[in-house]
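[1] Here you go, sequence then predicted model.
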Amino acid sequence: MSNTKVRIYYGQGEGKTSSAIGLCIKEASLGRCVIIIQFLKGKGLEEVKFLNRLEPEIKLFRFEKEEEGYCNLSDEEKNEEKRNIINGFNFAKKVIETRECDLLVLDEVLGLLDLEIISKEELISLIELKEEDFGLILTGQKLPDELISHADVVTEFRTVKENNE
């Protein structure tokens, strides 16, 4: 079963979230329950509207309240959003512990490490909660070396060429 692995999609190139969503659709089509938790995205994305139409097979959760992405917020807004993000991260732990789904995607969770909202140790502890037949996908731009040994599949996304015509 493809959903039983820990997969990490990272890099500066585009397609990480799209690849994760593609696997979500595949797993949902096989009758498996899928949950996506998005971090650091801001609101108003078209993909969110589309993903909401895939419920109940694929459930999408976003704990951030601001329209803007985290990095564009004032310090006060960042403090509030940080609490919301930590709530989302804690919800992810609960999903794994209670086996609420078969596949869990933590979209842009690696960015939480860069912003020091969570630590590498906290993310590793979350990964270690996963049982054998539970799938987990982590995405983000930068991958700390310490996480590589905790994944079954690590895929780097990078742009080789881009025409800006």
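    Received the coordinates, thanks.

[2] use CA for all of it now, contacts and neighbours both
    Fine.

[3] Between the two ends of stretch 35-42, what distance do you get?
    Using CA to CA, to the nearest Å, one end of stretch 35-42 lies 18 Å from the other.

[4] any idea which residue of the chain is furthest from its center?
    Here the chain reaches farthest from its C-alpha mean at Glu165, the gap being 31.5 Å by CA atoms, centre = their mean.

[5] how near is that one to Gly13?
    Glu165 is 18 Å from Gly13, by CA to CA.

[6] same deal with Lys41?
    Counting by CA to CA, the gap from Lys41 to Gly13 is 16 Å.

[7] For the two, indicate the residue with more neighbours.
    Taking neighbours as other CA atoms under 10 Å, Lys41 and Gly13 compare with Lys41 leading, 17 against 12.

[8] Select the longest helix from this structure.
    helix 75-98 (DSSP state H).

[9] Mind giving me the packing neighbours of that helix?
    strand 103-107, helix 120-129 (3 or more CA pairs under 8 Å, 6 or more residues apart in numbering; DSSP states H and E).

[10] Please identify the deepest-packed of these.
    strand 103-107 (a mean of 26; mean count of other CA atoms under 10 Å).

[11] elements contacting it?
    Using 3+ CA pairs under 8 Å, 6+ apart, strand 103-107 sits against helix 16-29, strand 34-38, helix 75-98, strand 135-140.

[12] and with 7 Å instead?
    Using 3 or more CA pairs under 7 Å, 6 or more residues apart in numbering; DSSP states H and E, the elements in contact with strand 103-107 are strand 34-38, strand 135-140.

[13] Below is structure B, check it against A:
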Amino acid sequence: MEKGYIHVYTGKGKGKTTAAFGVALRAALSGKKVFIGQFVKNMQYNETKIENYLDNIKIKQFGRGCFIIEDPEEADIEAAKKGLDECGLLLSNGEYDLIILDEINIALYYKLLRVSDVINALKNKAPKVEVVLTGRYAPEELIEMADLVTEMVEIKHYYKQGVTSRSGIDH
């Protein structure tokens, strides 16, 4: 049986979700089953349309779409917990070859989830399952547990020139 590794894509630079979706596309095109759980998000981004084209990718969002960073509501916490419960089950049962926990680091940073609960879910994953965790502010405990950690660093960004997020490129 092939060993599944744990990846963390973090940092303040652009490209964490984009990189994770690149891994998802590569895995799906090689015949692997992919599940993408998006924490904090609840909007139709262009990348979420991929499941309309590839039967072996499933995407589910665990957010309300109106998360206030400074003051999350109980409903935000409940949505994140529901997401972790569902993703934890999928991690352990081995139904999927690749599971992406998109923006889970943000959910942890804003205390929608406990780091210990995420670590337990990862410890209980089926051995073959590959996992990618994304989002700024990855906690040190997840960095230590991961097999691969990439930090995205912003060196230059056109947003600072007043360019807004562009459909099909940035989202």
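    It's in. Computed from a predicted model, the values in this text were never measured in an experiment.

[14] Tell me how the two chains score on TM-score.
    After superposition, the two chains reach a TM-score (TM-score structural alignment, normalised by the length of structure 1) of 0.87; 160 aligned residues with a CA RMSD of 2.3 Å.

[15] quick revisit: enumerate residues external to the longest helix of structure 1 that contact any of its residues.
    Phe39, Phe63, Glu64, Lys65, Tyr70, Ile117, Leu126, Leu129, Lys130 (CA atoms under 7 Å, 6 or more residues apart in numbering).

[16] hmm, which of those are the buried ones?
    Among these, those classed as buried by 16 or more other CA atoms under 10 Å are Phe39, Phe63, Glu64, Tyr70, Leu126, Lys130.

[17] Spatially central residue in structure 2, please.
    Structure 2 has Asp102 as the residue nearest its centroid, 1.3 Å off, counting by CA atoms, centre = their mean.

[18] residue contacts, the counterpart of it in structure 1?
    Aligned by TM-score structural alignment, Asp102 of structure 2 pairs with Asp107 of structure 1. Neighbouring residues of Asp107 of structure 1 by CA under 7 Å, 6+ apart: Thr17, Ile37, Gln38, Phe39, Leu138, Thr139, Gly140.

[19] And Asp107 of structure 1, how close does it get to Phe89 of structure 1?
    Note on Asp107 of structure 1: its distance to Phe89 of structure 1, by CA to CA, is 11 Å.

[20] that older thread, specify which member of the contacts of Asp107 of structure 1 is nearest to Ile8 of structure 1.
    Comparing the contacts of Asp107 of structure 1 against Ile8 of structure 1 with CA to CA places Leu138 closest, at 4.8 Å.

[21] Is it correct that the closest one is in contact with Arg7?
    Yes - under the criterion of CA atoms under 7 Å, Leu138 of structure 1 makes contact with Arg7 at 6.3 Å.

[22] Gly88 of structure 2 corresponds to which position in structure 1?
    Aligned counterpart of Gly88 of structure 2 in structure 1: Lys93 (TM-score structural alignment).

[23] and the helices and strands packed on strand 103-107 of structure 1, which is most packed in?
    Neighbour counts (mean count of other CA under 10 Å) averaged over each of these peak at strand 135-140, with a mean of 25.

[24] and that one, which stretch of structure 2?
    Against structure 2, strand 135-140 of structure 1 falls on residues 130-135 (TM-score structural alignment).

[25] any residues touching that stretch, and which ones?
    4-10, 16-17, 20, 97-106.

[26] ok, of these, which come out buried?
    4, 6-10, 16-17, 20, 97-106.

[27] quick revisit: between all of the contacts of Asp107 of structure 1, which two are separated the most?
    Greatest spatial distance among the contacts of Asp107 of structure 1 (CA to CA): Ile37 and Gly140, at 12.8 Å.

[28] So what's the residue count around Ile21 of structure 1?
    Using other CA under 10 Å, Ile21 of structure 1 has 20 neighbouring residues.

[29] surely Gln61 of structure 2 meets Gly37?
    Yes - using CA under 7 Å, Gln61 of structure 2 is in contact with Gly37, at 5.8 Å.

[30] Ok, which of the helices and strands packed on helix 75-98 of structure 1 comes nearest His150 of structure 1?
    helix 120-129 (7.3 Å).

[31] For Tyr70 of structure 1, give its distance to Asn90 of structure 1.
    Distance of Tyr70 of structure 1 to Asn90 of structure 1, given as CA to CA: 18 Å.

[32] Actually, Lys130 of structure 1.
    To Asn90 of structure 1, Lys130 of structure 1 is 14 Å away according to CA to CA.
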